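*Asks:* next comes the sequence, and after it the predicted model I'd like to discuss.
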Amino acid sequence: MALLLCVAMSGCVNGGKRAVMDMQEAGDRADSIMDAVLGHIDPAVQWAHAPTTTGTCDVTRRRTVMTIVSEARRGSFLGLVDRFWRKSGYRIKAINNDVDVPAIYTQTKDGFGVSLIIGYEGQAFFEVDSPCVNESEVAESTTPPNGPAYEGVYPLPRPNVHSDFWSAGTP
C-alpha cells in the first residue's frame, strides 16, 4: 500500500527515486554508450546489432563484434575498452580474467550496467542494461551497424571479418 501511495503521489520508482526517462530514452542512452566505446576502438572493429530485450521496467541493448579478435590481441582489446570506461567515469564492478571467456562489467554514473564479454572464437559482445525506468514502447536502434545488418538472422554468425591488427597472431 505504501509503495502504491508513493507511486500515485510522486511517481517514484527505483527504490523511491523518480525515474528520469522512459524505456525508449533508456534504449537511446544505451545506444550512445555503445556508440562511444565502439567509436573509441582503433583500429575500428565491425559490429552488428544483437537483439534488444525489455523487462518490466528495463531495456537491454546488445552489439556483437564481427571482427575476429585473436587470442593474442584479446588483452589489448579488453585493456583499451577498460581504460576508456574508467576515463569516462564508469565504476568497474568486476573483471573476469578467465582465459577462455574474459569479461569486464561496469556501471555508469546514471546506473546503466555495461559489459564486454569475449566469447567463442574471440567474438566480443557488448551489452548495456538500463536501470528501472518508466514503461514505454521501445523501437529498434536507429544506429546503423558498420557492416552487414544481418536482419532476421539469429543467432549472428561467428566473427568473420579479418583485421590486420585485431586478428593478428602476435601480441
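*Replies:* Thanks, I have the structure now.
*Asks:* only C-alpha atoms for contact and neighbour calcs from this point on.
*Replies:* Noted.
*Asks:* just the helices from the chain, written as ranges.
*Replies:* 2-10, 23-40, 74-87 (DSSP state H).
*Asks:* all strands for this structure, in order.
*Replies:* 12-13, 17-18, 47-54, 59-65, 91-96, 103-107, 113-118, 124-129 (DSSP state E).
*Asks:* alongside the first one, take a look at this:
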Amino acid sequence: MLTASCVSGGGKPSGRGSDRMDMQTAAEHADGILDAVLAEIHPEVQWVHGPTTTGVCDVTRRRAVMTVVSAERRGSLLGLVDRFWRKSHYRIKAVNDDLEVPAIFAQTRDGFGVSLIVGGAGQVFFEVDSPCVREAEVAEPAAEPPGPSYAGAEVIPRPNVHSDFWSAGAS
C-alpha cells in the first residue's frame, strides 16, 4: 500500500519526517512499531517475519503470527490491538468487523500505516507501511522471532503453534 505522500511531487519524499528519514531508518522504525504491538499481546504469540518490500520511496515490514488464534479469541486479540493503538495515539482509519477476515487499519502520528489483518485459516498478519522517505538500501529485520524463522522459505506456513489461551476452542 502506498501512502498519498509517496506520489506527490513525482515520487520524491514529501511525507512527514522524510527530510530526516531514509528507507533503512523507516524500516527500523516499522520494526519498532511491530515490536511494540507484539509485546502488548499476552499471553505471548509466536510470529515470523514476512517479506520486506520497497517501493519508489516507501518500505513495508510484515510479521505473521504462527500461534493459532481461534475464532472465539479473535475479538479479544483485535480489541487488545485496537486499544493499544488508540492509547499510542494512532488514528484508526478503518475497521473490518467481518467474522472470518476482520482487520484494523490505523496510522501513526508520523504517517506510518499500520494494519492487523486476519487471513486464511485465521492467521493474523501485521503490516507497517512507511510514508515516502529518501531512498536507501534496506537490511533484513534484526529481531529474532520467538520460534522457527522460516527465513528463505517461499511460503510461510499456516499457524501451527498451540496456545492454551489463544487457541481455545480451535478444532
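*Replies:* Arrived safely. All values derive from a computational prediction rather than experimental measurement.
*Asks:* tm score of chain vs chain?
*Replies:* Overlay of the two chains. TM-score (TM-score structural alignment, normalised by the length of structure 1): 0.89; 160 aligned residues with a C-alpha RMSD of 1.7 Å.
*Asks:* coming back round to it: what's the closest of the helices of structure 1 to Asp129 of structure 1?
*Replies:* helix 23-40 (7.4 Å; C-alpha to C-alpha).
*Asks:* mean deviation of that closest one from structure 2?
*Replies:* On superposition with structure 2, the mean distance recorded for helix 23-40 of structure 1 (mean C-alpha distance after the TM-score superposition for structure 1) is 0.2 Å.
*Asks:* relative to helix 74-87, how tilted is that helix?
*Replies:* With axes from the mean of the first three to the mean of the last three C-alpha atoms, to 10 degrees applied, the angle from helix 23-40 of structure 1 to helix 74-87 works out at 120 degrees.
*Asks:* among the helices of structure 1, which is the most enclosed?
*Replies:* helix 23-40 (a mean of 18; mean count of other C-alpha atoms under 10 Å).
*Asks:* that one: how far from the chain's middle?
*Replies:* 8 Å (C-alpha atoms, centre = their mean, to the nearest Å).
*Asks:* next, name the residue at the spatial heart of structure 1.
*Replies:* Glu127 (2.5 Å; C-alpha atoms, centre = their mean).
*Asks:* make TSV out of the strands of structure 1 and add distance to Gly27 of structure 1.
*Replies:* What follows is those, written out as TSV (distance: least, C-alpha to C-alpha, whole Å):
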stretch	distance to Gly27 of structure 1
strand 12-13	18
strand 17-18	18
strand 47-54	9
strand 59-65	6
strand 91-96	20
strand 103-107	16
strand 113-118	12
strand 124-129	9
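*Asks:* nearest to Gly79 of structure 1 among those strands would be which one?
*Replies:* strand 103-107 (9.6 Å).
*Asks:* what sits up against the closest one?
*Replies:* Defining contact as C-alpha atoms under 8 Å, 6 or more residues apart in numbering, one finds that strand 103-107 of structure 1 is touched by 78, 82, 85, 90-97, 113-118.
*Asks:* onto which residues of structure 2 does that strand map?
*Replies:* Aligned by TM-score structural alignment, strand 103-107 of structure 1 falls on residues 103-107 of structure 2.
*Asks:* the matching stretch vs structure 1, average distance?
*Replies:* Compared with structure 1, stretch 103-107 of structure 2 is 0.1 Å away on average (mean C-alpha distance after the TM-score superposition for structure 1).
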